[in-house]
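give the three-dimensional model of this entry:
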Amino acid sequence: MSRKIPNCSLVTPTYNWPEALELLLISALNQSRLPNEIIIADDGSRQETKELIERFKENSPVPIIHVWHEDNKNQKPKIMNKAIAKAQYDYIVEIDGDIIMHKDFIKDHLEMARKNTFLYGSRVNIQESYLDELFKKKQTKFNFFSKGIKKRGRTLRIPFLSNFYKKQDKRSSKLRGCNMSFWREDFIKVNGFNEKLVGWGIDDSEMIQRLLNIGVKGKRLKYRGLAYHIYHKEQSKDHIHLNREIEDNTTKNKITHIPFGVEQYL
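Okay, the predicted model is just below:
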């Protein structure tokens, strides 16, 4: 008996970078298996981003939902909670707003989805020196020999090799929020992203640690789920030590549920 492939919501945060969001959306609508909906978690972008999303909505074969709140510095956990609260489907595929997906990205995540498991993939880096050409061409297709990329080994899609990666019950250093997927019901069980986290970083890994604490296991998506990350300057890490303290406490005390999360939007 064949396994039922879940329906999914593709969720991505964005903030005032419509050029990158445009390439992301082009790649999303060129998937071999489309997501059932695309939800853009907008952390307070200006009008230009709204207009871009409206243009894509006109011709999209799947609903595109724009979840926006006012710009109040970095509030990614809050806007992601609001977005996932609106998700209509059982499985969440999360990418960053500066990701271009391989055409089989959604297919790979859904075919590898299993109950009581989250998936995490890697990314190929698009170099700063290539950005002008990237945006001019609106390029969304890459391969091992493409110009302007690093980590070429990560461009290889060899599905049968991905089966050799086993589930883990500890958080991997390879985990990246730019390329992961999980069951919405599991996300709600741990109350989603922790809105006590401030500034950039740690929000994805801290939430994943709570999934591990309730017994959900992680599986690395290697040789499938290929993603290309558009270069940008690193965000300020002024507050990251505070976020690490919260994450360390989550790990040490096996915390499974936090007070300020997705439940307030359900």
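
please count neighbours and contacts with C-alpha atoms only from this point.
OK.

what's the span of stretch 162-176 from first residue to last?
Taking CA to CA, to the nearest Å, the first and last residues of stretch 162-176 lie 17 Å apart.

following up with a second sequence; could you model it the same way so I can compare the two?
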Amino acid sequence: MRASVIISTYNSPLWLERVLVGYACQSVSDFEIIIADDGSTQETANLLSRLREDYKLVINHVWHEDQGFQKTRILNKAVIAAKSDYLIFTDGDCIPRQDFVETHLRYSEQDYFLSGGHFPLSKELSHQITLDDIKSRRCFDLNWLKAHGLSSNFKNIKLTKSSTLANLMNRITPTKPTWNGGNASAWKKDILAVNGFDERMKYGGEDREFGERLINSGIQPKRVRYFAIIIHLEHERGYVNQAAWEKNNAIREETKSQKRIKTEFGLNLHESEQTQLIDD
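Below is the predicted model of the structure:
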């Protein structure tokens, strides 16, 4: 396998099925999928069993019990489980365009991580997308999206089919390349070097802090915002709270001020699991 695609999810099988159908339609097939499951019910496990059979996808379901928002913890477990040297991170509400994996592999480079973005859809439009729309790639066509309620906006240029325009936009966009959890990739050795994600962090900037430590370690971001395309399905976020934001911001400030590379609350907390994987 040339890549491991790590997809975070929590009790959202409707969206996850659409995302995985997107991976069944990729232009390359030499990748594994690791579902980083933050405590979903049996419904998600049943879905994965069916999709493995229907689409012949290589899926490793990494799960732990539901103890509230523990995304950083399950991501670390997924990193440990990954069998390839290159890891692509995304979320279970982000449908990939057919060249998504190929694009991350094409632009991968030693001493860099890739920074992508997402194309957000409204709740109404998100619910209109069917499996057939994904298989036919209609859901990435601007005319089709506009016919189903997408508003005209300059940001729609992100779905351009022109490689020349995409190159230009990647060069001139003022958006700073950062680690964006829904669309980013890095070498596994670099992730291990910074000890993975900080498990003290809940929702709110936890992905950015991880990227800041990568940069502190000498790994530079490379923008693929207009190359690696995903559409984001809108949903409720019941796990958002101010206290978590404040705690995360304090951790990020420490990372910045101390130019911290390694967290003390990361992959090291799962040393027994790493040993078990090696033994297996």
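
which part of structure 2 matches stretch 217-228 of structure 1?
Counting by TM-score structural alignment, stretch 217-228 of structure 1 falls onto residues 220-231 of structure 2.

dump the residue contacts of Ile214 of structure 1.
By CA atoms under 8 Å, 6 or more residues apart in numbering, the contact set of Ile214 of structure 1 is Thr256.

Ile246 of structure 1 versus that one, what's the distance?
17 Å.

equivalent analysis for Met80 of structure 1, please.
Met80 of structure 1 is 19 Å from Ile246 of structure 1, by CA to CA.

out of those two, which sits in the busier spot?
Met80 (27 against 18; other CA atoms under 10 Å).

what do we get in structure 2 for that one?
That one, Met80 of structure 1, aligns with Leu75 by TM-score structural alignment.

before we move on, which element is its match in?
helix 71-81 (DSSP states H and E).

same deal with Ile39 of structure 1?
Ile39 of structure 1 is part of strand 37-42, with elements assigned from DSSP H and E.

report the buried residues of the helix or strand following that strand.
Following strand 37-42 of structure 1 in sequence order, the next helix or strand is helix 47-59 (DSSP H and E). Neighbour counts over helix 47-59 of structure 1 (16 or more other CA atoms under 10 Å) mark Thr49, Ile53, Phe56, Lys57 as buried.

cool, stretch 118-126 of structure 2 as well?
So for stretch 118-126 of structure 2, counting by 16+ other CA under 10 Å, buried means His118, Phe119, Pro120, Leu121, Leu125, Ser126.

make CSV out of those residues and add distance to Glu109 of structure 2 and secondary structure.
Below are those laid out as CSV (distance: CA to CA, whole Å; DSSP: H, G, I helix; E, B strand; the rest coil):
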residue, distance to Glu109 of structure 2, secondary structure
His118, 21, coil
Phe119, 25, strand
Pro120, 28, strand
Leu121, 31, coil
Leu125, 36, helix
Ser126, 34, helix
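
now, among these, which is nearest to Asn183 of structure 2?
Nearest to Asn183 of structure 2 among the buried residues of stretch 118-126 of structure 2 is His118, at 7.1 Å by CA to CA.

circling back to that earlier point, packing partners of the strand holding Ile39 of structure 1?
Contacts defined by 3 or more CA pairs under 8 Å, 6 or more residues apart in numbering; DSSP states H and E place strand 37-42 of structure 1 against strand 8-14, strand 64-68, helix 76-86.

tell me what the second one is packed against?
Packed against strand 64-68 of structure 1, as judged by 3+ CA pairs under 8 Å, 6+ apart, are the following elements: strand 37-42, helix 47-59, helix 76-86.

what about the longest one, how far off from structure 2?
If I follow you right, that is helix 47-59 of structure 1. Here the mean offset of helix 47-59 of structure 1 against structure 2 after fitting is 1.0 Å, by mean CA distance after the TM-score superposition for structure 1.

try the shortest one
Relative to the matching residues in structure 2, strand 37-42 of structure 1 has an average distance of 0.3 Å after the fit, by mean CA distance after the TM-score superposition for structure 1.

matching residues in structure 2 for that strand?
Using TM-score structural alignment, strand 37-42 of structure 1 pairs with 32-37 in structure 2.

now do the strands in structure 1.
8-14, 37-42, 64-68, 91-95, 99-101, 117-121, 124-126, 149-150, 179-183, 217-221, 227-230 (DSSP state E).

and the fifth one, which stretch of structure 2?
Meaning strand 99-101 of structure 1. Taking TM-score structural alignment, strand 99-101 of structure 1 hits residues 94-96 over in structure 2.

the residue lying closest to Arg46 of structure 1 once chain neighbours are set aside and Leu134 of structure 1, how far apart?
Of all residues not flanking Arg46 of structure 1 in the chain, Asn16 sits nearest, at 6.3 Å (CA to CA, 6 or more residues apart in numbering). Computed as CA to CA, the Asn16 of structure 1 to Leu134 of structure 1 distance reads 18 Å.

which of the two has more residues huddled nearby?
For Asn16 of structure 1 versus Leu134, neighbours defined as other CA under 10 Å are more numerous around Leu134 (20 against 17).

that one maps to what in structure 2?
In structure 2, the residue equivalent to Leu134 of structure 1 is Ile129, according to TM-score structural alignment.

same question for Asp204 of structure 1.
Per TM-score structural alignment, Asp204 of structure 1 is aligned with Asp207.

tell me how many other residues crowd that match.
Neighbour tally, Asp207 of structure 2, other CA under 10 Å: 20.

how much space between it and Leu16 of structure 2?
20 Å.

if we can go back for a sec, Pro259 of structure 1 is nearest to which of the strands of structure 1?
Judging the strands of structure 1 by CA to CA, what sits closest to Pro259 of structure 1 is strand 179-183, at 20.3 Å.
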